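Participant: here is my input, please return the structure:
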Amino acid sequence: MRSMSTQPLDLAYRKALNTWRPVILYFGNDYCPACEWAEPIFRAIAEKYKDHACIYVLDTSKSPRHPEVTGTPTVLFYKEGKLLKKLKGIGTRESLEENFKKHIGKLRPKQQIARKPRHDLPWLQKTFSTLCTAPRARELLNVRFMSNV
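Facilitator: The predicted structure is shown next:
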């Protein structure tokens, strides 16, 4: 299923993979026509999962060589430092979304909890009445100075 790589993984990749969260690496190139088409789709899908995984978009001309990447675009799915799946190309939007769901998990909708307001109108009126504005501060200072004389 997966070919064994004899090349050691670069230190930059080992550091990125040393996490409990799933890691997804996307390798593309600026001069690749397939990458021009694939990268916006990958970014759109990855945006939904950014809080649930470490997602990296890497340019093969600028990043260190990865032994599993032989062409672009390539997507690598890691969990606990182990390569789970390698995609050469991203396929369709639906297949990429399925791979994200499979390796990260389905996203739960955020729950909207009805909360009681912390402050009500009487509290707000009391707070505003105790605030010192510039004219009121002068008035209060004058009253204090007059009482001390």
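Participant: could you use CA atoms for every contact and neighbour count after this?
Facilitator: Will do.
Participant: so which residues of the protein form helices?
Facilitator: When assigned using DSSP state H, the helices of the chain occupy the ranges 11-17, 33-49, 93-104, 121-130, 134-148.
Participant: tell me which strands and helices the longest one is in contact with?
Facilitator: When contacts are defined as 3 or more CA pairs under 8 Å, 6 or more residues apart in numbering; DSSP states H and E, helix 33-49 sits against helix 93-104.
Participant: compare with the first, here's sequence two:
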Amino acid sequence: MLSVTDATFDELVLRSELPVLLEFTASWCPPCRMIEPVLCELAVELAGRAVVAQLDVDENPRTAAAAGVLGMPTLSLYRDGAAVARLTGARPKAALLAAFEGYLPPA
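Facilitator: As a prediction, this is how the structure comes out:
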């Protein structure tokens, strides 16, 4: 899974040729730790169709504030430089795929 920071957000997320599923996370957040294995699975399953990434909100407050993140985990799907879908809270893999599949290129 790709790690994103305030300094790399524009390059790795907004200018990505592929959609980016970005998890806004924190080390102290139990639901964030719970969803991490699911996101690792999605990173493998979506390879070539999307990038799965994480941004630690404590270490990168500028991007989290600009995105209006108030709860964690927040999962935002970015496509063509803009956030097109968002979920807050841990969800099963099937629910994540259902929420974001319509924004991804075909397999």
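Participant: need the TM-score from the superposition.
Facilitator: Put the two chains on top of each other and the TM-score (TM-score structural alignment, normalised by the length of the second structure) is 0.76; 98 aligned residues with a CA RMSD of 1.9 Å.
Participant: which one of the helices of the first structure lies closest to Val23 of the first structure?
Facilitator: Smallest distance to Val23 of the first structure across these (CA to CA): 6.5 Å, for helix 11-17.
Participant: and that closest one, how far out from the chain middle?
Facilitator: 18 Å (CA atoms, centre = their mean, to the nearest Å).
Participant: and the counterpart of Val52 of the second structure in the first structure, what does it touch?
Facilitator: Aligned counterpart of Val52 of the second structure in the first structure: Ile55 (TM-score structural alignment). Ile55 of the first structure makes contact with 23-26, 46, according to CA atoms under 8 Å, 6 or more residues apart in numbering.
Participant: same check, this time on Val69 of the first structure
Facilitator: Shown in contact with Val69 of the first structure (CA under 8 Å, 6+ apart): Phe27.
Participant: could you check how far the residue nearest to the spatial centre of the second structure is from Pro92 of the second structure?
Facilitator: Against the mean C-alpha coordinate of the second structure, by CA atoms, centre = their mean, the closest residue is Leu22 at 1.5 Å. As for Leu22 of the second structure, its distance to Pro92 of the second structure is 16 Å (criterion: CA to CA, to the nearest Å).
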